[in-house]
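Participant: Give me a model of this one.
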Amino acid sequence: MYKLSISDKAFNVLNYGFLSFVLALTFYPLIYVLSASISDPAAVSSGNMWLWPVDITFEGYRKVFENNAIWTGYRNTIFYTVLGTLLHLCILLPCAWALSRKELMAKKAILWVILFTMLFNGGLIPTYLVIKSLGMLNTVWAIVVPNVVGAWAILVARAFFQQNVPDQLVEAAKIDGASDFHIFFKMVIPLSAPIIAVMALFHAVGLWNQYFNALIYLTDQDMYPLQIILREILILQEVGGDSAAGAVGQTENLLEQAKTAELIKYAVIIVSALPLLIVYPFLQRFFVKGVLIGSVKE
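Facilitator: Presented below is the predicted three-dimensional model:
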């Protein structure tokens, strides 16, 4: 224990104040969206609701979950995310481990080819033609195979292996008669929990939020992911509000339709983001350690 000087105390006060300000900026949008999703839309649009809920209502969530396609979208998105993440790790980890070894032949040439993909790609139309020629249109593979592994992920994982798996450990295992497969599965993988968690989280978030590939490659509505379903709910609600203005004998007027659409908009944000917000705290400690070691040190 030591006594803090006046300058140290002033620094701590400024530091904690700045971090508190950043924390408030981060949490305010989350709290606002959550409160807006269960508040009276009139209070939200008029500015009376700025943080905590006003005139709580769950009509937006009721409207969203009344649509049976929501549950189909959840099922599909979870399946695509889990399958795509597993496929991502199965390709990424062996590739990064091989490139981290000094004895790999033509390692520099392979790295240059990987780096080339960070600068150039085939574009939308050539990619669509490739997916079509491979017979992957309207299949799960059209969602999980494109962009299954990126150059950035390979380079970060490679740096992690170089820094955290000592050559002496590998050489000792080979002297004891361990094969390359034994070294990889029994030694490398158990030591790689941080980078596995980071890469899995990054790729899973991308798959969870992905809708463009599904919009391009899928035509069967039973295969639509959650993001496409939520997009259609918003579009249908807006169309319903427009048509209600001129409909004779319509039970709900345009104002009520607009209120419901506003509630649904915020409810959709919560429904799509909540699973990731729940998962992230459990991976946060691995996330920080993996990013710092894998991307800073080399």
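Participant: When you work out contacts or count neighbours from here on, use the C-alpha atoms and nothing else.
Facilitator: Noted.
Participant: Check which helix or strand the nearest residue to W52 once chain neighbours are set aside maps to.
Facilitator: Nearest residue to W52, sequence neighbours excluded (CA to CA, 6 or more residues apart in numbering): S35, at 5.7 Å. Element membership for S35, per DSSP states H and E: helix 6-37.
Participant: now F160
Facilitator: Going by DSSP H and E, F160 is in helix 151-164.
Participant: Buried ones in that helix, by neighbour count?
Facilitator: A151, A153, I154, L155, V156, A157, R158, A159, F160, F161, Q162 (16 or more other CA atoms under 10 Å).
Participant: from these, which is closest to G47?
Facilitator: Within those, the smallest distance to G47 is 43.1 Å, found for A153 (CA to CA).
Participant: In this structure that closest one contacts M199, no?
Facilitator: Yes: counting by CA atoms under 8 Å, A153 touches M199, with 6.9 Å between them.
Participant: Now do the helices in the stretch 101-250 of the chain.
Facilitator: Along the stretch 101-250 of the chain, counting by DSSP state H, counting those that start in this stretch, helices occupy 107-119, 124-133, 141-144, 151-164, 167-175, 180-183, 193-209, 212-217, 226-244.
Participant: now what about the fourth one, what contacts it?
Facilitator: So that's helix 151-164. 92-93, 95-97, 99-101, 114-115, 117-118, 188, 191-192, 195, 199, 290, 293-295, 297-298 (CA atoms under 8 Å, 6 or more residues apart in numbering).
Participant: how far off helix 107-119 does that helix point, in degrees?
Facilitator: 140 degrees (axes from the mean of the first three to the mean of the last three CA atoms, to 10 degrees).
Participant: Could you also give me the structure for this next sequence, so I can compare it with the first?
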Amino acid sequence: MTVTTAAMVRRKRRSGRPIWQEPPTPAGRVGKALLLALVVLAVVFPLWVVVITSLSSQQTIDATGGLVVVPQGITPAAYLQIFSGGVVTRAVLVSTFITAAGTALSLAVTALSAYGLSRPGSLWHRPLLFAVLLTFLFGPGIIPSYLVVKSLGLIDTYASLIIPTAINAFNLVVLRAFFMNIPGELIDSARIDGAGDFTILRRIVLPLSKAALAVIGLFYAVGYWNAFFNAMLYINTTEKWPLQLVLRLYVVNGAALPSGGSSGPQSSIAGMAPAPTLSLKMAIIVIAAVPALLIYPFVQRHFTKGVIVGAVKG
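Facilitator: Got it, this is the predicted structure:
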């Protein structure tokens, strides 16, 4: 046994490979499995508690003294109450519109800007690129941003939630790096055939950049869906509140939702008892988190190609 082990060690040493490139031992495999199981449990358990609590009745919540782990007395009253109309239902529609319109605009503007900055001979190439990179170090600040939005007449409009964040410097740099990886021979051959820049972008560059566009689109969509600070600054009408602002007001601050809707904590559906306040809070959290969780698995396979490969060059 000792001779065999010593021979294996000598063979490993003669291979010249680092220790992390050697095949894992049985103990190492078990340790990795336990570590991954703990990580998955740390991620899934809070989500499980939030979902089960959102589906629990008042009796179950009272019996457990708060958050529910073991499902008992499952009822969809909280979700039915939320989607029966009112502040939360309207906020979901507002957030959906802002996310869809903002993501489409941001992708269009970012793709145009990235393509222009990826062409070495484009107009003001270096000054504009320097200005974009400068935003990584210096932000505009809250007061200057508010004054600009106010001077443009965008206060209390949906445009104030889209236009100020239409371009993200990081996304622009990543997409520009991806465009620079496209072989220049393809673009040169298209120019010889008489294609202009917009034709090249639409028929050559964008079809070859679907992975990067999917990742950048996910970044923009999640950013618009989760944004609440701009709405808190620029939106004064409660009917225009996005979901995240309602989430902050009702769940985080514990304030009552504005009247005029049936999704408040004291309202209920005809023939059904009012949903518990804690269940309503957890239901709002689930509604706010589910879209990103549903979209991410479809875009995950593009991350390596879209971000890491696109960021090799600068």
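Participant: Give me the TM-score for this pair.
Facilitator: The TM-score (TM-score structural alignment, normalised by the length of structure 1) is 0.82; 274 aligned residues with a CA RMSD of 2.7 Å.
Participant: count of residues packed around the residue mapped onto L117 of structure 2 from structure 1?
Facilitator: Using TM-score structural alignment, the equivalent of L117 of structure 2 in structure 1 is L99. Close neighbours of L99 of structure 1, defined as other CA atoms under 10 Å, add up to 24.
Participant: now for the longest helix that structure 1 contains, which elements pack on it?
Facilitator: For structure 1, the helix that runs over the most residues, judged by DSSP state H, is helix 254-296. Using 3 or more CA pairs under 8 Å, 6 or more residues apart in numbering; DSSP states H and E, the elements in contact with helix 254-296 of structure 1 are helix 6-37, helix 41-46, helix 59-66, helix 151-164, helix 193-209, helix 226-244.
Participant: quick one, which of those helices is nearest to A261 of structure 1?
Facilitator: Closest approach to A261 of structure 1 among these is made by helix 226-244 (5.9 Å; CA to CA).
Participant: ok now that closest one, how far from the chain's centre?
Facilitator: 24 Å (CA atoms, centre = their mean, to the nearest Å).
Participant: cool, and stretch 128-138 of structure 1?
Facilitator: Counting by CA atoms, centre = their mean, stretch 128-138 of structure 1 comes out at 25 Å from the chain centroid.
Participant: And for the residue positioned nearest the centre of structure 2, nearest residue in space, chain neighbours not counted?
Facilitator: What sits nearest the mean C-alpha location of structure 2, by CA atoms, centre = their mean, is V222, with 2.6 Å. Using CA to CA, 6+ apart and skipping residues adjacent in sequence, the residue nearest V222 of structure 2 is A292, 6.4 Å away.
Participant: quick one: what's aligned to that neighbour in structure 1?
Facilitator: By TM-score structural alignment, A292 of structure 2 lines up with L276.
Participant: And L93 of structure 2, by the same measure?
Facilitator: In structure 1, L93 of structure 2 lands on R75 (TM-score structural alignment).
Participant: Now do its match: how many residues are near it, please.
Facilitator: Using other CA under 10 Å, the number of residues around R75 of structure 1 comes to 16.
Participant: Pull the contacting residues for it.
Facilitator: P225.
Participant: Please tell me how far it sits from E238 of structure 1.
Facilitator: 26 Å (CA to CA, to the nearest Å).
Participant: Can you find the partner of K305 of structure 2 in structure 1?
Facilitator: Looking across to structure 1 (by TM-score structural alignment), K305 of structure 2 lines up with K289.
Participant: Tell me who's in contact with the nearest residue to its match once chain neighbours are set aside.
Facilitator: When the adjacent residues along the chain are set aside, K289 of structure 1 lies closest to P194, with 6.2 Å between them (CA to CA, 6+ apart). For P194 of structure 1, the contacting residues are F286, F287, K289, G290, by CA under 8 Å, 6+ apart.
Participant: Please pull up the equivalent of P194 of structure 1 in structure 2.
Facilitator: P194 of structure 1 maps onto A211 in structure 2, by TM-score structural alignment.
Participant: now do A36 of structure 1
Facilitator: That one, A36 of structure 1, aligns with T53 by TM-score structural alignment.
Participant: Repeat that for T85 of structure 1.
Facilitator: Using TM-score structural alignment, the partner of T85 of structure 1 in structure 2 is T103.
Participant: For its match, which residues are in contact?
Facilitator: G217, Y220, A221, Y224.
Participant: switch the cut-off to 7 Å
Facilitator: G217, Y220, A221 (CA atoms under 7 Å, 6 or more residues apart in numbering).
Participant: Present those residues as CSV; the columns should include distance to V68 of structure 2.
Facilitator: Shown next, in CSV, are the contacts of T103 of structure 2 (distance: CA to CA, whole Å):
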residue, distance to V68 of structure 2
G217, 36
Y220, 34
A221, 31
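Participant: Turn these into a markdown table, columns for distance to L67 of structure 2 and neighbour count.
Facilitator: Below are the contacts of T103 of structure 2 laid out as a markdown table (distance: CA to CA, whole Å; neighbours: other CA atoms under 10 Å):
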| residue | distance to L67 of structure 2 | neighbour count |
| --- | --- | --- |
| G217 | 35 | 19 |
| Y220 | 32 | 25 |
| A221 | 30 | 25 |
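Participant: Map M136 of structure 1 across to structure 2 for me.
Facilitator: With TM-score structural alignment as the criterion, M136 of structure 1 matches L154.
Participant: Next up, the contacts around the closest residue to that match other than its chain neighbours.
Facilitator: Nearest residue to L154 of structure 2, sequence neighbours excluded (CA to CA, 6+ apart): S160, at 5.3 Å. Shown in contact with S160 of structure 2 (CA under 7 Å, 6+ apart): V149, L154, Y234.
Participant: rerun that using 8 Å as the cut-off
Facilitator: Each residue near S160 of structure 2 by CA under 8 Å, 6+ apart is listed here: V149, L154, N230, A231, Y234.
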